[in-house]
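[1] My questions concern the predicted model and sequence given below.
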Amino acid sequence: MIMTYDIDKELRILKALTYEKFSKRRRITNILMNFSMIFAKPVKGMKIKKYSIKGYRDHRIKVYLIKHRKQNNLKKGLLYLHGGSFQLEGTPFHIRNLSKIALNSGYNAVYVKYKLAPKYAFPEGLEDSYKAYIWIKENADKLNIDKNSIAVGGDSAGGNLAIGVTLLVRDRLKEKVNKVLLFYPVIDHRQVTNSIKIYTDTPVWNSLLNKDMWETYLINGDFGMIEYASFINSNLRDFPETYIETAEYDCLRDEGILFAERLKSLNVKVYERHTKHSVHGYDGVFYSKFMKRRIKDRSAFLLGVLNDEEN
């Protein structure tokens, strides 16, 4: 039985995006998404510069530097990893939203086009993302970024990669990223929460798609690195200050809440925004008042002025 959901009127346009499986659409979707990125533009006051850098196993990946048009000093940096079930390319709305956050917060941002599953399954995308972090550190002066103040963020599967990069930076570099931003993140490969069980038909994302995603992402196994892919039981010591958003009608909702609780149990400062009447992928409705509130909170977190309580 298909359930009905009380979705915010500004987000109801997303109701049409309801699927049980999208693997057959993956190739054509990525062609269209790559084409659409030609038209991706930042908001006024920001500009984009594209780079080709070495990713995992020395293959080339593209990164986009989103920087302030007028700047005379080093900016804090934000490494951003897009969502798309580890299989789909990012979209122009990622660039627009990211550039708005960077403008509001005074950060320079780096957006990563990491390699995608199933051809490049775990840990390829994660290692690409880590390589991008290293590249920022090594080229910080050229990028006008303070190498000692780099935050990491991402939406959905990109949120998963953001957590993985944060842990790799801690374990390999013995360093700590500045802050972490997570928007309806993928957290737990076990898929055992109540929201996973009940949200089988929600728009944009549901537990059927989630199961297919994990099977595709881990198709070659976890190489003994599952703690960098699935995080409820990972060692989260010394995790940075974190901002987490969840969507009410999203199969990933409960694992995002559990991850926040786990961090708080380790005395990590966590700012939570559990949005109501919302579905996964609401960032796509970038023009809405709903998203303007989200951008405001995300920017305030980076600036260090966000209130603990939801508003």
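    Structure received.
[2] only C-alpha atoms for contact and neighbour calcs from this point on.
    Fine.
[3] Could you count how many residues lie near the residue lying closest to residue 270 once chain neighbours are set aside?
    Take residue 270 and drop its neighbours on the chain: the residue closest to it by C-alpha to C-alpha, 6 or more residues apart in numbering is residue 242, 4.9 Å away. For residue 242, the neighbour count with other C-alpha atoms under 10 Å is 23.
[4] and if you look at residue 189?
    With other C-alpha under 10 Å as criterion, residue 189 counts 18.
[5] isn't it right next to residue 212, touching?
    No. Using C-alpha atoms under 8 Å, residue 189 is not in contact with residue 212; the gap is 11.0 Å.
[6] Okay, and the residue nearest to residue 270 sits in which element?
    strand 241-249 (DSSP states H and E).
[7] what's the angle from whichever helix or strand comes after that strand to strand 241-249?
    Once the chain leaves strand 241-249, the next helix or strand it forms, by DSSP H and E, is helix 253-265. Going by axes from the mean of the first three to the mean of the last three C-alpha atoms, to 10 degrees, helix 253-265 is angled at 160 degrees with respect to strand 241-249.
[8] I'd like to know which elements helix 253-265 is packed against.
    helix 194-198, strand 241-249, strand 270-279 (3 or more C-alpha pairs under 8 Å, 6 or more residues apart in numbering; DSSP states H and E).
[9] ok, residue 295 to residue 153 distance?
    According to C-alpha to C-alpha, to the nearest Å, residue 295 stands 13 Å off from residue 153.
[10] Pasting the second one now:
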Amino acid sequence: MLLRMLPVEDPRRDIDTASLVRRFPHLSGVRVRDVEFAGTDGVVSGRVYRGPTTPGRGLVWVHGGAFISGSLDMPESHWVGMELASRGISVLALDYRKALAGVSHPALSDDVLTGWRAAVEDADLLGVAAGDLHLGGASAGANLATGVTVRERDAGRTLPASLLLFYPVLHDTVPPPGPAAREAAIAVPPELRFSPQFMRAVTENYVGASGSTADPVAFPAHARLDGFPPTLIVNAEADDLRPSGEEFGSLLADAGVSAESIFEPGTAHGYLDHPGLPEAVASIDRIAAHISR
């Protein structure tokens, strides 16, 4: 059931750095470099994006991929990092182990935690102090970013200045959609829908045979949410996962957390993976505006 999400080579030939600069000349001043951190079991890979000006804020960003795919080269990671750096926000994009070949939670979370702490502890990495670091991600990456926030809150360590979650999956079972979300999702081709059966396969594969889908780090809808940083949730309009983001926003508000939950009009799940898409650019502008407050 997860075969459609297994890693395959992206057929697009215009998403590498040089191609993106040709397509979007305003990205020409962005400096990109790969970095590595010593993780709990091997090396954690990351990519740093710095713009031509002194950064005022920094973002640690985590791509999605159903916990089994995705990379630093996918536009949801690479193009987003370049765009934000061009707007004066330095970015550390993180990769992580995938839930394949016996790997499961908390390995993925451990890798993101390693990257987050590296950015907190080394102000030179992104050129900003720990208090100006934000954390976010898309889809499964949003889940991992939120789980790391749970861990750091529970450990009494440095929390992100804010949390930015794009089309997140935060529940082990996605809540039922409201009328508007249900109607919007109908427009998505059946082969691109996230059925309850598909999501059950995703969640069970992620936690592994010995794990629990009730784990509050694996699925933060189960977590205690008091003490969370201000959170921006941007859902895709036509997305079976939209109810998860919307319900999580309500849970945050009930816990006294400053939370804004919206949807980006005219979008489907994964839209940040399409460079230049007007709706994706609008969301990147939202990130920049939110972080720059």
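    Thanks, I have the structure now. This one's a predicted model, so the numbers in the text were calculated from it and none came from an experiment.
[11] Tell me the counterpart of the residue nearest to residue 270 of the first structure in the second structure.
    Alignment note (TM-score structural alignment): residue 242 of the first structure maps to residue 231 of the second structure.
[12] isn't that match right next to residue 258, touching?
    Yes. Using C-alpha under 8 Å, residue 231 of the second structure is in contact with residue 258, at 6.4 Å.
[13] picking that back up, give me the more crowded residue out of residue 295 and residue 153 of the first structure.
    residue 153 (28 against 20).
[14] and the more buried one, which of the three is it?
    Under DSSP: H, G, I helix; E, B strand; the rest coil, residue 153 of the first structure falls in the strand class.
[15] Now the equivalent of it over in the second structure: closest residue in space, sequence neighbours ignored.
    Aligned counterpart of residue 153 of the first structure in the second structure: residue 136 (TM-score structural alignment). Using C-alpha to C-alpha, 6+ apart and skipping residues adjacent in sequence, the residue nearest residue 136 of the second structure is residue 164, 4.3 Å away.
[16] Just want to check the distance between the residue nearest the centre of the first structure and residue 44 of the first structure.
    In the first structure, the centroid-proximal residue (C-alpha atoms, centre = their mean) is residue 154; its distance is 1.6 Å. Distance, residue 154 of the first structure to residue 44 of the first structure, by C-alpha to C-alpha: 22 Å.
[17] try residue 31 of the first structure
    27 Å.
[18] if you skip the residues just before and after it, what's nearest to residue 208 of the second structure?
    residue 104 is the one closest to residue 208 of the second structure (C-alpha to C-alpha, 6+ apart), at 5.3 Å.
[19] quick one: contacts for the one you found?
    Residues counted as contacts of residue 104 of the second structure (C-alpha atoms under 8 Å, 6 or more residues apart in numbering) are 98, 205-208.
[20] corresponding residue for it in the first structure?
    Per TM-score structural alignment, residue 104 of the second structure is aligned with residue 121.
[21] and its match, which of the three is it?
    Relying on three-state DSSP, one would call residue 121 of the first structure coil.
[22] same thing with residue 190 of the first structure?
    What three-state DSSP gives for residue 190 of the first structure is coil.
[23] do you know how far whichever residue in the second structure pairs up with residue 263 of the first structure is from residue 61 of the second structure?
    Matched by TM-score structural alignment, residue 263 of the first structure corresponds to residue 252 in the second structure. Distance of residue 252 of the second structure to residue 61 of the second structure, given as C-alpha to C-alpha: 21 Å.
[24] More neighbours: which of those two?
    Taking other C-alpha under 10 Å, residue 252 of the second structure and residue 61 do not tie; residue 61 has more neighbours (30 against 22).
[25] how about that one, what does it touch?
    Taking C-alpha under 8 Å, 6+ apart as the test, what residue 61 of the second structure contacts is 77, 81, 91-94, 135-137, 141.
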